[in-house]
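**Q** from the sequence below, what's the structure:
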Amino acid sequence: MTGQEDRCRLVLIVPQYDDADQQAKDLEAALAGGDVASVIVPQYGLDDQAFQKRAEALVELIQAAGAAALISGDSRVAGRIKADGLHLGGDLTELGEAIEKFVPKMIVGTGGAGDRHQALAIGEHRPDYIFFGKLDGDIKPEAHPKNLALGEWWASMIEIPCIVMGGTDTSSSLAVAETGAEFVALREAVFSNPQGPGAAVAEVNAILDEKAPRFEA
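**A** Purely as a prediction, here's the structure:
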């Protein structure tokens, strides 16, 4: 993750697009809207070759904006296009191998923690972050209560940073920040926002600047 603010920061998840140019355009607009710590680029249904081509262009935009580009999908693709990191799905063997192979050259984080027990098992591997929720789990305006509860429990106990999935409304970022989580992940709230992705990112940063609790140094 880039930089260290004294409050919860925004992580973007790139949605699925048929049109690669539109995807890049919307991402560029989002990144121009204000502070973004990192961007997760999922593979969705693309084969490795198509995904590599698509991700290459997006990673360039993300890094040019000063954010960290995290690839969710094939680790070989992440290496070839010089992404900043890998987002994994919660398989402990895969996580252990990736940490051994890529850290500290790359960021390695993971989702897949549906409860405290799974979260602690993941934490034993010392990933760079843990993600609560699903990358496409923003199906309601607010963040899922279970993810908020896990984020609050984790942030109060464990030093490894956590990202909590928000909802489809930009205001869900504040509920995540109030758990003490270091990062809030948004997808539809930014990319399907009627005001446009740039305005959505600006709005989230304004909410967090004004109302998010501050971390102690």
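**Q** switch to C-alpha atoms for all contacts and neighbour counts from now on
**A** OK.
**Q** now residue 56. Nearest residue, chain neighbours left out?
**A** residue 81 (5.7 Å; C-alpha to C-alpha, 6 or more residues apart in numbering).
**Q** quick one: contacts for that neighbour?
**A** 52, 55-56, 59 (C-alpha atoms under 8 Å, 6 or more residues apart in numbering).
**Q** which stretches of the chain form strands?
**A** 9-13, 38-42, 68-72, 85-88, 107-110, 129-132, 162-165, 183-186 (DSSP state E).
**Q** so which of those gets nearest residue 201?
**A** strand 9-13 (8.2 Å; C-alpha to C-alpha).
**Q** what angle sits between the closest one and strand 68-72?
**A** For strand 9-13 against strand 68-72, the angle by axes from the mean of the first three to the mean of the last three C-alpha atoms, to 10 degrees is 40 degrees.
**Q** Proceed likewise with the subsequent sequence, for comparison:
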Amino acid sequence: MSARPACRLYLAVPAGPAPAALDAAAAGGDLAALLVRGGEARDLAAVCRRRGIALMLEDRAAALAAEGADGVHLTDPKAYDAARRLLGAGRTIGVACGGSRDAAMTVAERGADYVLLEGVELLAWWAELMEVPCVGRLAAGADPAPLVRAGADFLLVEDAAPSAERVRELNRAIAACARA
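**A** This next block holds a predicted model:
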């Protein structure tokens, strides 16, 4: 098995921030993806493209084209097949699988582009055995080290108002874990 790439930051916001605010936050460092949980994301698409940030919508596969998004993040693994039929192979589909190995393996076998897993032990198991990228959810105020060391490819961080300083701080924390 080849070495996994370094862990990257994946921000989740309750609704799309203003494009200028996202642009300023992205200036803080590496930001792999932005998950917009609600509201419109269309105004963010140009900033995301320019900054190389994947724009993801939560549970809104049908809105991808209109919003200019790159993919969908599903909160229910059972929704995967319908989303893939709708979007085809060219769009990113990530799936939150909680603590279920079975759900994660099932959607990965069917072509999910990433799985979000809960728990350090499950992340470590997945990273050791599977090729499909895994996302670990970083709780507010939690230390990212256990998730990074477990092998998370991405850290999903909830942030209602992302800033350059917050992005910088999170990237420093991820880098420190990788060096330790």
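**Q** rewinding a little: residue in structure 2 paired with the residue nearest to residue 56 of structure 1?
**A** By TM-score structural alignment, residue 81 of structure 1 lines up with residue 67 in structure 2.
**Q** and the helices in structure 1, which stretches?
**A** 20-32, 48-64, 75-80, 92-102, 116-123, 145-157, 172-177, 188-191, 197-211 (DSSP state H).
**Q** what lies in contact with the fourth one?
**A** Read that as helix 92-102 of structure 1. By C-alpha under 8 Å, 6+ apart, helix 92-102 of structure 1 touches 88, 108, 110, 121-122, 125, 127.
**Q** for these, which two are the farthest from each other?
**A** Taking C-alpha to C-alpha, no two of the contacts of helix 92-102 of structure 1 sit farther apart than 108 and 121, at 15.5 Å.
**Q** in terms of neighbours, single out the busier of the two.
**A** Each of residue 108 of structure 1 and residue 121 has its neighbours counted (other C-alpha atoms under 10 Å); residue 108 has more, 26 against 13.
**Q** and the more buried one, what's its match in structure 2?
**A** Per TM-score structural alignment, residue 108 of structure 1 is aligned with residue 93.
**Q** contacts only, for the corresponding residue of structure 2 for residue 178 of structure 1.
**A** Residue pairing (TM-score structural alignment): residue 178 of structure 1 is matched to residue 149 of structure 2. Going by C-alpha under 8 Å, 6+ apart, residue 149 of structure 2 touches 177-178.
**Q** with the one 5 residues further on instead?
**A** Contacts for residue 154 of structure 2 were tallied using C-alpha under 8 Å, 6+ apart; they are 7-10, 133-136.
**Q** can you tell me how far residue 8 of structure 2 is from residue 133 of structure 2?
**A** From residue 8 of structure 2 across to residue 133 of structure 2, the span is 11 Å (C-alpha to C-alpha, to the nearest Å).
**Q** what do you get for residue 115 of structure 2?
**A** The value you get for residue 115 of structure 2 to residue 133 of structure 2, if C-alpha to C-alpha is used, is 7 Å.
**Q** just want to know which of the two has more residues nearby.
**A** residue 115 (27 against 20).
**Q** ok, back up a step: wait, which of the contacts of residue 154 of structure 2 is closest to residue 175 of structure 2?
**A** So of the contacts of residue 154 of structure 2, ranked by how close each gets to residue 175 of structure 2 (C-alpha to C-alpha), first place is residue 7, at 8.4 Å.
**Q** what is the burial count for the residue nearest to that closest one when sequence neighbours are not counted?
**A** Ranked by C-alpha to C-alpha, 6+ apart and with sequence neighbours excluded, the top spatial neighbour of residue 7 of structure 2 is residue 153, at 4.4 Å. For residue 153 of structure 2, the neighbour count with other C-alpha under 10 Å is 24.
**Q** right, and residue 153 of structure 2 touches residue 33 too?
**A** No - using C-alpha atoms under 8 Å, residue 153 of structure 2 is not in contact with residue 33; the gap is 12.0 Å.
**Q** residue 95 of structure 1 pairs with which position in structure 2?
**A** Using TM-score structural alignment, residue 95 of structure 1 lines up with residue 80 in structure 2.
**Q** ok, the contacts of residue 81 of structure 1 in structure 2, which still hold?
**A** For the contacts of residue 81 of structure 1, the contacts that are reproduced in structure 2, applying both residues aligned by TM-score structural alignment, their matches' C-alpha atoms under 8 Å, are 55-56, 59.
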